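Participant: Quick one, what's the 3D model for this:
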Amino acid sequence: MRVIVAKDYEELSKKAANIISSQITLKPNSVLGLATGSTPIGTYRELVRLYNEGNISFKEVVTFNLDEYYGLDSNNQQSYAYYMNQQLFNHIDIKKDNINIPNGMTEDIGLECKNYEKKIRQANGIDIQLLGIGRNGHIGFNEPDVKFEALTHLVELDEDTIKANSRFFASIDDVPKLAISMGIKTIMQSRSIILLASGAEKAKTIHHMILEKITPELPASVLQLHPNVTVILDEEAALLLTEGDLLEMEA
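Facilitator: A predicted model of the protein is given here:
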């Protein structure tokens, strides 16, 4: 696991965008796994800037989003499909047919999850999976539990996640209680992973994820087992990591 400490959120976002941009330059038909929430917004802004400056093209890129709220139409302003269009897709040259997001309005959840996994396999897997991390250690919507859910599945959201996401809604009562999410196995099968964390409220979670035992009670800790993970933190998120910790991980 490689850990990069950026001085602030802006630098964090630029570093993440540069890694993704390099991937697209080296492999124009890259398959990207994308995340939502507040943390990746700066990264998407940087990717749009790089596109507008003519440094990268998304014409051949295929994307798979980590998750979507169950019960929200893609036109709903709180859906992750809407978020992705506003933050990235509407501003670049990606083909709409190459965009994959779970259907939050599906009438057959089992079939939707099965088909999502099939599409990822048909695309030959994900080259880079972008992740944020919840304060309870969730990645995607894989909440703390006694077991790791392997593949794309329906998730019942924890109270902590609902509370954290309520800032995007008019009321906490409006936050969906269910979501469709890639599972831990799906995420771990990505060839490389970038995890972003910003802010002091994530520092304790990051310390556990990187340095403490692997446990389903903190799902992101499983990333210790992946051979190619880059964690990009701002200084606040890295507060509980010592210089010795960082040197030991590089050794």
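
Participant: contacts, neighbours, all on C-alpha from now
Facilitator: Fine.

Participant: Tell me where the stretch 101-250 of the chain has strands.
Facilitator: 128-131, 153-156, 178-181, 192-197, 229-234 (DSSP state E, counting those that start in this stretch).

Participant: I have a second one here; can you model it like the first so I can compare?
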Amino acid sequence: MEVVILQGSKQIGQLVADAIEALLRRKPTAVLGLATGSSPLPVYDELAARHQRDGLDFSNAHAFALDEYVGLDHGHPESYREVIRREFTSRVNIAEGNVHTPDGAAADLPAACSAYEEAMRAAGGVDLQLLGVGTDGHIGFNEPGSSLASRTRIKTLIEQTRRDNARFFGSLAEVPHHVVTQGLGTILEARHVVLIATGAQKAPAVRDFVEGPVAAICPASVLQFHPHATILVDEAAASSLKLADFYRHTYDHKPAWQGL
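Facilitator: Below you'll find the model as predicted:
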């Protein structure tokens, strides 16, 4: 696990965009794992700018979303299918048919979960997975207590997560109680995982999953098992890390050829 501490979200967005641009130029058919929430927005803004300014090409790429609410219509403005379209995929030239989200409106949700896993396998697996992290350490919608080997499945949201997401809805009552999410075992199969965390409210979670034990109570801690996990945090989110100075020293002296 590599921890990179930067000044703010703009610098983080640029660095992640550099990694994605390098991936696309090396492998135009790359499979991207997309997250929602506020953490990846600077990345999406930077990628859209590079597409418009420099012609960064997404035409042969594929994308798979991490999760989706259960029970929202596909056109609902807060469905993750719509959020990803609005925040990113409509701003670049990725083919609509190459953008996949779990089907939270399926009549047979377990079958839809299995189909989503198969679609990722058929596409060759995720090359780079973007992640945020919740204040309780969840990634995707794998809440505390999730199996570290879990696959795409239905999950019940804890009330803290519903409260955290209520700002996107008219009220807490409108936030669904259930979601479909990639599992922790599914996320671990991505070739490169890039997690972004900013703000002081994320500092305890960052401390727990980076420097604490691997445990189901902090789902993001499973990334300690990943062979290529990059954790990008701002100074506020890094404020509780005991080894922050070491992480800064390591990154400052990292060989340029290593990349992210």
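
Participant: Report the contact partners of the closest residue to residue 149 of structure 2 other than its chain neighbours.
Facilitator: If you skip the residues right next to it in sequence, residue 149 of structure 2 has residue 185 as its closest partner in space, 4.3 Å away by Cα to Cα, 6 or more residues apart in numbering. By Cα atoms under 8 Å, 6 or more residues apart in numbering, the contact list for residue 185 of structure 2 reads 148-151.

Participant: circling back to that earlier point, with mean neighbour count added, can I get the strands of the stretch 101-250 of structure 1 in JSON lines?
Facilitator: Shown next, in JSON lines, are those (neighbours: other Cα atoms under 10 Å):
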{"stretch": "strand 128-131", "mean neighbour count": "25"}
{"stretch": "strand 153-156", "mean neighbour count": "20"}
{"stretch": "strand 178-181", "mean neighbour count": "23"}
{"stretch": "strand 192-197", "mean neighbour count": "23"}
{"stretch": "strand 229-234", "mean neighbour count": "23"}
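
Participant: quick one: which of those is nearest residue 217 of structure 1?
Facilitator: Distances from residue 217 of structure 1 to each of the strands of the stretch 101-250 of structure 1 were compared using Cα to Cα; the minimum, 15.1 Å, belongs to strand 153-156.

Participant: Not counting its own residues, what contacts the closest one?
Facilitator: Residues from elsewhere that reach strand 153-156 of structure 1, judged by Cα under 8 Å, 6+ apart: 109-110, 113, 141-143, 177-183.

Participant: Mean per-residue distance, the helix ranked longest in structure 1 versus structure 2.
Facilitator: Under DSSP state H, the helix in structure 1 containing the largest number of residues is helix 9-26. Helix 9-26 of structure 1: mean distance to aligned residues in structure 2 after superposition is 1.2 Å, counting by mean Cα distance after the TM-score superposition for structure 1.

Participant: Name the residues of that helix that come out as buried.
Facilitator: 9, 11-17, 20-21, 23-24 (16 or more other Cα atoms under 10 Å).

Participant: That helix to strand 229-234, inter-axis angle?
Facilitator: Taking axes from the mean of the first three to the mean of the last three Cα atoms, to 10 degrees, helix 9-26 of structure 1 and strand 229-234 form an angle of 150 degrees between their directions.

Participant: next one: helix 9-26 of structure 1 to chain centre, how far?
Facilitator: How far helix 9-26 of structure 1 lies from its chain's middle: 14 Å, per Cα atoms, centre = their mean, to the nearest Å.

Participant: Over to stretch 190-200 of structure 2?
Facilitator: So, by Cα atoms, centre = their mean, the centroid of stretch 190-200 of structure 2 is 7 Å from its chain's centroid.

Participant: Select, from the contacts of residue 185 of structure 2, the two members most distant in space.
Facilitator: In terms of Cα to Cα, the contacts of residue 185 of structure 2 reach their longest pairwise distance at 148 and 151, which sit 9.1 Å apart.

Participant: Mind listing the shared neighbours of those two?
Facilitator: Taking Cα under 8 Å, 6+ apart as the contact definition, residue 148 of structure 2 and residue 151 share the neighbouring residues 183-185.

Participant: how far does stretch 198-212 of structure 1 stretch from start to finish?
Facilitator: Using Cα to Cα, to the nearest Å, the span of stretch 198-212 of structure 1 from its first residue to its last is 20 Å.

Participant: Onto which residues of structure 2 does that stretch map?
Facilitator: Residues 198-212 of structure 2 are where stretch 198-212 of structure 1 aligns, with TM-score structural alignment as the criterion.

Participant: Apart from its chain neighbours, what residue comes closest to residue 222 of structure 1?
Facilitator: Closest residue to residue 222 of structure 1 in three dimensions, ignoring its sequence neighbours and counting by Cα to Cα, 6+ apart: residue 214, at 5.6 Å.

Participant: Quick one: neighbours of the one you found, just the number.
Facilitator: For residue 214 of structure 1, the number of neighbouring residues by other Cα atoms under 10 Å comes to 17.

Participant: And for residue 188 of structure 2?
Facilitator: Each residue near residue 188 of structure 2 was counted by other Cα under 10 Å, and the total is 23.

Participant: contacting residues for the residue nearest to it when sequence neighbours are not counted?
Facilitator: Closest residue to residue 188 of structure 2 in three dimensions, ignoring its sequence neighbours and counting by Cα to Cα, 6+ apart: residue 226, at 6.2 Å. Applying Cα under 8 Å, 6+ apart, we find residue 226 of structure 2 in contact with 1, 188, 193.

Participant: What's the local residue count around the first one?
Facilitator: So the one you mean is residue 1 of structure 2. Residues lying near residue 1 of structure 2 (other Cα under 10 Å) number 14.

Participant: how about the helices in the stretch 51-200 of structure 2?
Facilitator: Counting by DSSP state H, counting those that start in this stretch, residue ranges of the helices within the stretch 51-200 of structure 2 are 80-87, 109-122, 159-165, 184-188.

Participant: So which bit of structure 1 is the shortest one matched to?
Facilitator: What it means is helix 184-188 of structure 2. Residues 184-188 of structure 1 are matched to helix 184-188 of structure 2 when aligned by TM-score structural alignment.

Participant: ok, average deviation of that stretch from structure 2?
Facilitator: Comparison of stretch 184-188 of structure 1 with structure 2 after fitting gives an average deviation of 0.4 Å (mean Cα distance after the TM-score superposition for structure 1).

Participant: what's the counterpart of residue 86 of structure 1 in structure 2?
Facilitator: Pairing criterion TM-score structural alignment: the partner of residue 86 of structure 1 within structure 2 is identified as residue 86.
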